[in-house]
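Participant: below are the sequence and a predicted model; questions follow.
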Amino acid sequence: MAEKKRGYLPLSTAGLIRYAETERGIKIKPEYVVVIALFFTFVVIFARLVFG
């Protein structure tokens, strides 16, 4: 049998990035994102109640 070479093939995804291969950027856990969103939600609700 012929041995198949497994090499890196060029991307044919019309310029889309493979995000699993990128190591750049800020790493934030999903739990932190939810907590921050809830915090800002409560801040906005509180500000609307206090400042009208």
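Facilitator: All right, it came through fine.

Participant: going forward, measure contacts between C-alpha atoms and count neighbours the same way
Facilitator: Will do.

Participant: ok, now how distant is residue 41 from residue 47?
Facilitator: Residue 41 sits 10 Å away from residue 47, going by CA to CA, to the nearest Å.

Participant: structure two is appended below for comparative analysis:
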Amino acid sequence: MKYLRNRAGIQQDELAHILQMSRTNISNYESGRVSPPSTVIFALAELFSVSADFPY
């Protein structure tokens, strides 16, 4: 997720706003502390135009 976000030039707080969640959630997903639910994975796949099986 961090790779895609950085490649797109989006900050954590911007991605959090787009996905309507907290920046803490984004940070937890990116650090591996928490795995994103499938709804987030599908939203990221659509947002970044990648397959949902992309290694987030």
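Facilitator: The structure has been received and is ready for your questions. Everything numeric in this text was worked out from a predicted model, so none of it was measured.

Participant: let me see the TM-score of these two.
Facilitator: Once the chains are laid over each other, their TM-score by TM-score structural alignment, normalised by the length of structure 1 reads 0.26; 16 aligned residues with a CA RMSD of 2.1 Å.

Participant: so residue 28 of structure 2 is in which element?
Facilitator: Residue 28 of structure 2 is part of helix 23-31 when elements are defined by DSSP states H and E.

Participant: show me what that helix is packed up against.
Facilitator: helix 12-19 (3 or more CA pairs under 8 Å, 6 or more residues apart in numbering; DSSP states H and E).

Participant: try 10 Å this time
Facilitator: For helix 23-31 of structure 2, the elements it packs on are helix 2-7, helix 12-19, judged by 3 or more CA pairs under 10 Å, 6 or more residues apart in numbering; DSSP states H and E.

Participant: mean neighbour count, those: which tops it?
Facilitator: Of all those, helix 12-19 has the most neighbours on average by mean count of other CA atoms under 10 Å, namely a mean of 15.

Participant: list the buried residues for the biggest helix by length in structure 2?
Facilitator: Longest helix in structure 2 by number of residues (criterion: DSSP state H): helix 38-48. With burial defined by 16 or more other CA atoms under 10 Å, the residues of helix 38-48 of structure 2 counted as buried are 41, 42, 44, 45.

Participant: nearest to residue 18 of structure 2, of those?
Facilitator: residue 44 (9.9 Å; CA to CA).
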